[in-house]
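Asks: make a model of this:
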Amino acid sequence: MTELYQVTVVKYGTRQTVRSDVYLNYHLYDEPDGPIGMDYFFWVVRNAERTIVVDTGFSAAGGANRKRTTLIEPAAAFDSLGVDRAAGPAVVVTHAHYDHIGNLDLFPRSPLHIAAAEYDFWTGPYATRTLLHHSVEDDEIDHLRRASAEGRLRTFEHSVELAPGVRVLRIGGHTPGQSVVSVDTTDGVVLLASDAVHYYEELDRNMPFTQVANLIDMYDGFERLRAMRADHLVAGHDPDTLARFTPVGSGPLAGLAATIGEEC
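Replies: So this is what the prediction gives:
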């Protein structure tokens, strides 16, 4: 039987850059360059029965190494939401870039769910190549290895039902195992696109992000996401994201979080 959940979108970091820095081969669009913001999110899915964490944000070191601005420490944000980290809630790793797995050490008892293609790539022979390696921190990839050795890593090939009403699907493109999460809520189906769609414009105009493992898979991913016809799509880095949903208006996350669906 399907369950319903509430999704909380948390903005924990930000930066300012230019469009040619985020869209692949931007000069081919014959458009003027210009400023663009880039926000950093993680997501919490929960109801009365369970809590599921989707990605964990960048670490202090990972953010500092890339001069990112931290708006709230992820540990403080999880605590503000009442996430019991010691209880070992399930954690979905949509992909293994630094800004999505930087705080896995906050969840030392949690099962980690990741596409097999993602884990295999980052522990394989091409993970150290410059154009790919710049997006990861070696000690964070080692955390995935340790979780595997401890029996906490759960891999899947194409999709997995994590719980009634929560499905994880591998899309690829941005990384070999880039995944999205579909969640049933009281407001309909929410699709946490993570970096399968960094910006809404990316999907609307078929404009791939600058960091891509397989361009054809990325284009195909856009088509697959459209075909899912979710009621709400949550982009992975678009500064417009929070404005599309119900803002959290008080507490440490005021102005930094929004919810979709009612508490269940």
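
Asks: from here on, contacts and neighbour counts on C-alpha atoms
Replies: OK.

Asks: hang on, Gly37 in a strand?
Replies: Yes. With DSSP: H, G, I helix; E, B strand; the rest coil as the criterion, Gly37 is part of a strand.

Asks: I'd guessed it sits against Val22; true?
Replies: No. Applying Cα atoms under 8 Å, one finds Gly37 not in contact with Val22, separated by 9.8 Å.

Asks: neighbour count winner among the two?
Replies: More neighbours surround Val22 than the other of Gly37 and Val22, with 20 against 15 (other Cα atoms under 10 Å).

Asks: so how far is Asp220 from the more buried one?
Replies: According to Cα to Cα, to the nearest Å, Val22 and Asp220 sit 19 Å apart.

Asks: how about Gln16?
Replies: 29 Å.

Asks: what about these two, which has more around it?
Replies: Asp220 (15 against 12).

Asks: for the protein, which helix is longest?
Replies: Using DSSP state H to define each element, the chain has its longest helix at helix 215-228.

Asks: who does it touch, helix- and strand-wise?
Replies: Applying 3 or more Cα pairs under 8 Å, 6 or more residues apart in numbering; DSSP states H and E, one finds that helix 215-228 contacts no other helix or strand.

Asks: here is the second sequence; please produce its structure so I can put it next to the first one:
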Amino acid sequence: MTGSPTHEPWEVYALKYTRNDKPRRMDVMLGEGGSTDPMPMDYFIWVLCRGSRTVLVDLGFHAQVAARRNRVLLRTPLEALATMDLHPANIDDIVITHLHFDHAGGIDQFPDTPIHLQASEMAFATGACMAMPAIGGFYEEDDVKELVRKLFRGQLTLHEGDDVLEPGLSVHWIGGHTGGTQVIRVWTRRGWLVLASDASHYFVNVLQRRPFMWTYNVGDHLLGFERLLALADSTDHLIPGHDPLVMEQYPPPCADLQGIVARLDADPLFSVHDRIPVQAGR
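Replies: Below you'll find the predicted structure:
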């Protein structure tokens, strides 16, 4: 799946809006012991640009949600966008990878922007599992309500598995983490890049085949790792959803945005293999 399209490549940026420095616990990843080594988690939204087109991947969460869930925002997602001189009116389309609170908040701040989501994720977010705190607790009722409003206004496209949004940009169902998690495959100047979101929270998840503990379907999650590797041109073309290494591996678009924005279509500053050994699938 490494063919070279003839159309123009996309620019891709990771925008960091907050961080969680919680300690690593024995239940963070399946298949490991009780390490208490620090394992901080960065929170991102992603921006894709080509010519006059701008696509936003995921939305982060509202300040009021941060307060209620005892999270500290470094900046709101809208403030993160503003660091690149982007505002809701500049966004042509939004792709939501899944509907957890830290990926699907703020839909109301984009009243006229079309949204793309997996049909299976919408069904999951309105199904019986939402009454179970261990699963539904990661969702915000208001986010789901906003999506229903989008649906009735004709502004929500529900995809059934893999789909091409436009040349060089496609969505792919992975599942596992939630009932309908999707990832984004995008053609860049350095080849096919995959925004994994929470299909792989950290590089170590996919490289060592160890899922994050909070997963709905472990089998789908493990199979999803193989799918991620097939979709990307290499492991250095995979972008996990929460790994602080992303901000180290890729340069900022300018010095003023160091630690806030990373340009993912630029050549990485080091290979992830320099930091994390790979464990082959079995």
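
Asks: quick one: TM-score?
Replies: The TM-score (TM-score structural alignment, normalised by the length of structure 1) is 0.92; 259 aligned residues with a Cα RMSD of 1.7 Å.

Asks: before we move on, back to that, so which residues make contact with the next helix-or-strand element following the longest helix of structure 1?
Replies: Using DSSP states H and E, the next helix or strand after helix 215-228 of structure 1 towards the C-terminus is strand 232-235. For strand 232-235 of structure 1, the external contacting residues (Cα atoms under 8 Å, 6 or more residues apart in numbering) are 188-195, 197-200, 241.

Asks: in strands, which of those residues appear?
Replies: Gly188, Val189, Val190, Leu191, Leu192, Ala193, Ser194 (DSSP state E).

Asks: burial check on the first one, number of neighbours?
Replies: Pointing back at Gly188 of structure 1 there. By other Cα under 10 Å, 15 other residues sit near Gly188 of structure 1.

Asks: ok, now how distant is it from Ala86 of structure 1?
Replies: From Gly188 of structure 1 to Ala86 of structure 1 the distance is 30 Å (Cα to Cα).

Asks: residue range in structure 2 corresponding to the longest helix of structure 1, please.
Replies: Aligning helix 215-228 of structure 1 against structure 2 (TM-score structural alignment) gives residues 218-231.

Asks: any buried residues in that stretch, and which?
Replies: Within stretch 218-231 of structure 2, the residues that qualify as buried are Val218, Asp220, His221, Leu222, Gly224, Phe225, Glu226, Leu228, Leu229, Leu231, counting by 16 or more other Cα atoms under 10 Å.

Asks: also stretch 125-136 of structure 1?
Replies: Residues of stretch 125-136 of structure 1 classed as buried by neighbour count (16+ other Cα under 10 Å): Ala127, Leu132, Ser135, Val136.

Asks: what do you get for stretch 74-94 of structure 1?
Replies: Buried residues in stretch 74-94 of structure 1, counted by 16+ other Cα under 10 Å: Pro74, Ala77, Phe78, Val83, Arg85, Gly88, Pro89, Ala90, Val91, Val92, Val93, Thr94.

Asks: tell me who's in contact with the aligned residue in structure 1 for Phe110 of structure 2.
Replies: Under the alignment (TM-score structural alignment), Phe110 of structure 2 pairs with Phe107 of structure 1. Counting by Cα under 8 Å, 6+ apart, Phe107 of structure 1 makes contact with Arg85, Ala86, Gly88, Pro89.

Asks: and Arg167 of structure 1? What does it align with in structure 2?
Replies: Looks like Arg167 of structure 1 aligns to Ser170 there (TM-score structural alignment).
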